[in-house]
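>>> Sharing a sequence plus its predicted fold:
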Amino acid sequence: MRTGVATLDDARAIEAADPGGMLRLVASTGSQLGRGHALGTAIQGVPDADTDAVVVLGMGGSGIAGDVIRALYADVVAVPIVTSKGYAIPAFCGPRTLVLSASFSGETEETLAATRGAAALGCRVISLSAGGALAKLAAEEGRPHVAIPADAVVPRAALGYLVGACIGVLEAAGTIPAAGEEVAQAATFAAWFAAGLAPERPMEDNQAKTAASWIHGRTPVIWGSEGLAEAAALRWKAQLNENAKVPAFHATLSELDHNDVEGWSDGSGAGFVAIVLRHADEHPRIAARVGITRALVGAAGLEVNEVRASGASKLQRLLSLVLLGDFASVYLAILRGVDPTPVPVLSELKERLRT
């Protein structure tokens, strides 16, 4: 039986329980963001006119970058932003479609297949990876490629690089306005916010440790209000899966009020906890929905807590929600006595697919 640390207020024990340095990697998100943006804006050969759609390809920890980009810009740019997670490229894509193909390893088979499909349709493809077959394919076909630094180690720890690079590419393509100042401010904010969640910060003053302790021993359900928190809820769910090695689920308000809420009845909430991610940019009706939904699921025994984003911009607010979930997932892993960095089940799945 696994035994985790006795307390999350023992910084040395936390360090020993995190040999892969996942907490350090999570804390570097802000610096990654700035470096990634610089790499994206510096890329040569980016088409800068007549884009009719943006499609972001990617799976898992790389693909979440597309969800973040869509959350940030879908309601402010004049063309649709679509995330595509799978082997196929949407049929509407064509010569005026800007395709960002993201795979940290450069070896994700679904993303490689979709990238080839996009090229076959004549799309404007720009790839982002730390090497691998995706970088090789870009070189062979003469397409722009953003070389993501490999020091992030694993895809889910490279979110800052990937998001920053995507913002930079979209800026270079003229799809979004100049974002350098906003990114720089967000990078500074992220570093400050991460410091408040660090191992040295005691439990009573550390929201991530508190969240991990509250979740521990139960199955988390993450609800995000539409927009920024929708992407953040997906990130929380994935980080809890990969870092803490626990089942976790996510849904979006108000969509969950049309289906999920009906499932919480007759004591079905036992053994589950829900965290609602909120932000200042959400629709005014969400506040009413959250209160009513909490009352209804509470009657089913589901415990619910709310988390509110902080920050002066949309990017800062999204980063605050993401970082809180990232840190909480690692602290939950440490409480459970598991190393947050390796992903043995995912590794076995990939190995079986190869044989």
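Perfect, thanks for sending it.
>>> Every contact and neighbour count from this point should use C-alpha atoms.
OK.
>>> quick one: secondary structure of the residue of the chain most remote from its centre?
Each residue of the chain has a distance to the centre, and by CA atoms, centre = their mean the biggest one is for residue 266: 33.3 Å. The three-state assignment at residue 266 reads coil, by DSSP: H, G, I helix; E, B strand; the rest coil.
>>> quick one: it from residue 256, how far?
Using CA to CA, to the nearest Å, residue 266 is found at 18 Å from residue 256.
>>> what's the answer for residue 3, then?
Counting by CA to CA - residue 3 and residue 256 are separated by 35 Å.
>>> So for stretch 125-137, first residue to last residue, what's the gap.
The straight-line separation of the ends of stretch 125-137 (CA to CA) is 11 Å.
>>> Next: stretch 258-275.
18 Å.
>>> which parts of it are buried?
264, 269, 272, 273, 274, 275 (16 or more other CA atoms under 10 Å).
>>> returning to what we had before: between residue 3 and residue 256, which has more neighbouring residues?
residue 256 (16 against 10; other CA atoms under 10 Å).
>>> Distance of the residue farthest from the centre of the chain relative to residue 337?
Note on residue 266: its distance to residue 337, by CA to CA, is 33 Å.
>>> How about residue 318?
29 Å.
>>> try residue 251
28 Å.
>>> ditto for residue 136
Per CA to CA, residue 136 is found 39 Å from residue 337.
>>> And residue 22, by the same measure?
As judged by CA to CA, residue 22 and residue 337 stand 14 Å apart.
>>> List the contacts of residue 282.
Neighbour list for residue 282: 225, 226, 227 [criterion: CA atoms under 8 Å, 6 or more residues apart in numbering].
>>> returning to that earlier point: residue 318 and residue 337: which has the busier surroundings?
The neighbour comparison of residue 318 against residue 337 (other CA under 10 Å) goes to residue 318, with 26 against 18.
>>> Just confirm that one is within a helix.
Yes - assessed by three-state DSSP, residue 318 belongs to a helix.
>>> If we ignore the residues flanking it in sequence, what's nearest it?
residue 228 (5.8 Å; CA to CA, 6 or more residues apart in numbering).
>>> Was I right to think that neighbour contacts residue 73?
No - contact between residue 228 and residue 73 fails when scored by CA atoms under 8 Å: they sit 9.9 Å apart.
>>> can you pull out the helices in the stretch 151-300 of the chain?
Assigned helices in the stretch 151-300 of the chain, in chain order: 159-172, 180-195, 207-215, 228-242, 260-263, 285-298 (criterion: DSSP state H, counting those that start in this stretch).
>>> elements contacting the shortest one?
Spelled out, it's helix 260-263. helix 285-298 (3 or more CA pairs under 8 Å, 6 or more residues apart in numbering; DSSP states H and E).
>>> buried ones in the helix it packs on?
Going by neighbour count (16+ other CA under 10 Å), the buried part of helix 285-298 is 290, 293, 294, 296, 297, 298.
>>> cool, stretch 74-85 as well?
Buried residues in stretch 74-85, defined by neighbour count with 16+ other CA under 10 Å: 74, 80, 81, 82, 83, 84, 85.
>>> this is the other structure I want to compare:
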Amino acid sequence: MVPENYQSIQINMEQFKNAITSFNTQLSAGVLEYFRLDKLKNTNPDAIVIVGMGGSGQIGNLIAGLATELKIPVPILIYKDYGLPRISYKNPFYLFISFSGNTAETISGFKKMTGLKAVVCSGGKLKKLADSSDAPAAIIPKSGLVSRQAAGYLFYGALQLIKTIFPNIKLTGHTGINPQTLEKKGLEIARGIKNKTILIYGSRKNNHLAYIWKTNLNETAKIPAFSNSFPEIAHNEITIFENNPKNTAVVLLCDEKDNPRIKNIMDIFLKLLKNKIPCIKINLEGKNELEKTWNNIILSGWTSYFLAQSQKINPRETKFIDKIKKLTK
């Protein structure tokens, strides 16, 4: 049966697909606009606290997960709530990220923070607050994207602010990123996990990537999806498979650089699941951690897109999220 809003869904499908195929255009700090960067120089913070929710909050997870690769010299804390966290650091740098610039939780924290702080957004209330308080800012170009599709903009904007403080941060290349080459694989994965509850697992090192799979499947395809990591799940969650849960599928993110003991646990896990429930093994591909990250995000985007397409639902729309935001203003 064709839904009443079929034409609208098709338009949104096309917009969503175009955002995936053009993702490369986001992978540069030079496409953003920056203000008051000089205020970050010679500040020497002893920690970075990244505040954000939803697709914007994922950037904190990404930067924390890539901190070793990027050679960020101080601890990174992630905060996803109203206000500010209680921490023991004496001179933290707070980075507030909100794609829309109107996220209530993020704004509440910005208003309370009186020390070193900066913002990444596309405008909205957060930009006005940054301007009025003379705080450094990275401004994303107007694009018509939804926040979960703007990971490149948000990441490089945040990283440019951090790099202003720590100039020795290392940014590896990402020449191996081609969204079109992952389209077919995304379709194959979508067909393998359709109409199922999805459990996404990886190593603790790649927990941020498993979480992005989960949230993309939740928001874009509107399906139940959950993420966790090895070795922790081998001590608890793995027992759910003893009962052969129905309508469940596993997506396993495998990395050649994972600890050999973790890889061994994953191999045993695959053998235990054989002929019980569908399990799709995804080998993270890329010359470095950054390429693996972007390829994985793009692949999760394609998979979510094709699942939404198969259900004839709008991949951009998030009715319940929008209602909660409206009712809690």
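Yes, it's here. For clarity, every value in this text was computed on a predicted model and none was experimentally measured.
>>> Farthest pair within the buried residues of stretch 74-85 of structure 1?
74 and 85 (17.4 Å; CA to CA).
>>> which bit of structure 2 covers stretch 332-344 of structure 1?
Counting by TM-score structural alignment, stretch 332-344 of structure 1 pairs with residues 307-319 of structure 2.
>>> for that stretch, the distance to its chain's centre please.
19 Å (CA atoms, centre = their mean, to the nearest Å).
>>> and the end-to-end length of that stretch?
OK, stretch 307-319 of structure 2 end separation, CA to CA: 18 Å.
>>> how many other residues sit next to the residue nearest to residue 318 of structure 1?
30.
>>> ranges for the helices of the stretch 1-150 of structure 1?
11-16, 22-27, 29-42, 60-73, 109-120, 132-141.
>>> Would you mind saying which of these lies nearest residue 49 of structure 1?
Across the helices of the stretch 1-150 of structure 1, residue 49 of structure 1 has its closest neighbour in helix 29-42 (15.7 Å, CA to CA).
>>> buried set for that closest one?
Across helix 29-42 of structure 1, burial judged by 16+ other CA under 10 Å covers 29-41.
>>> do the same with stretch 282-300 of structure 2
282, 284-286, 289-300.
>>> And for stretch 36-45 of structure 2?
Residues 37, 39, 40, 45 are the ones in stretch 36-45 of structure 2 that count as buried (16+ other CA under 10 Å).
>>> Just tell me what the second one corresponds to in structure 1.
Think residue 39 of structure 2. Residue 39 of structure 2 maps onto residue 45 in structure 1, by TM-score structural alignment.
>>> wait, that match sits on residue 144?
Yes - here residue 45 of structure 1 reaches residue 144: they are 6.0 Å apart, a contact under CA under 8 Å.
>>> quick one on the thing from earlier: nearest to residue 209 of structure 2, of the buried residues of stretch 36-45 of structure 2?
residue 45 (27.2 Å).
>>> dump the residue contacts of the closest one.
Here residue 45 of structure 2 is in contact with 74, 91, 92, 93 (criterion: CA under 8 Å, 6+ apart).
>>> what's the spacing between the alignment partner in structure 1 of the third one and residue 128 of structure 1?
The reference is to residue 92 of structure 2. Residue correspondence, TM-score structural alignment: residue 92 of structure 2 in this structure matches residue 97 in structure 1. Distance, residue 97 of structure 1 to residue 128 of structure 1, by CA to CA: 17 Å.
>>> Between these two, which has more neighbouring residues?
Of the pair residue 97 of structure 1 and residue 128, residue 128 is the one with more neighbours under other CA under 10 Å, namely 27 against 22.
>>> ok, now which ones touch the more buried one?
Taking CA under 8 Å, 6+ apart as the criterion, residue 128 of structure 1 is in contact with 100-104, 106, 134-135, 145-148, 162, 165.
>>> give me that answer again for 7 Å
By CA atoms under 7 Å, 6 or more residues apart in numbering, the contact set of residue 128 of structure 1 is 101, 102, 103, 145, 146, 147, 148.
>>> Structure 2: which residue goes with residue 116 of structure 1?
Taking TM-score structural alignment, residue 116 of structure 1 has residue 111 as its aligned residue in structure 2.
>>> Would you mind measuring from that match to residue 129 of structure 2?
To residue 129 of structure 2, residue 111 of structure 2 is 8 Å away according to CA to CA.
>>> quick one: what's aligned to residue 268 of structure 2 in structure 1?
Using TM-score structural alignment, residue 268 of structure 2 lines up with residue 292 in structure 1.
>>> Relative to residue 315 of structure 1, how far out is its match?
Distance of residue 292 of structure 1 to residue 315 of structure 1, computed by CA to CA: 29 Å.
>>> what's the answer for residue 282 of structure 1, then?
14 Å.
>>> Disregarding flanking residues, what is the spatial nearest neighbour of residue 153 of structure 2?
Counting by CA to CA, 6+ apart, residue 153 of structure 2 lies nearest to residue 26, which is 5.2 Å off, once chain neighbours are set aside.
>>> from memory the one you found sits against residue 155, does it?
No - Residue 26 of structure 2 is beyond contact range of residue 155, at 9.2 Å (criterion: CA atoms under 7 Å).
>>> where do the contact lists of the two overlap?
Common neighbours of residue 26 of structure 2 and residue 155, using CA under 7 Å, 6+ apart, do not exist here.
>>> For the equivalent of residue 163 of structure 1 over in structure 2, which non-adjacent residue is spatially closest?
Residue 163 of structure 1 maps onto residue 155 in structure 2 when the alignment is built from TM-score structural alignment. Once flanking residues are discounted, residue 155 of structure 2 sits nearest to residue 59: 5.8 Å by CA to CA, 6+ apart.
>>> Contacts only, for that neighbour.
Residue 59 of structure 2 neighbours (CA under 7 Å, 6+ apart): 151, 154, 155.
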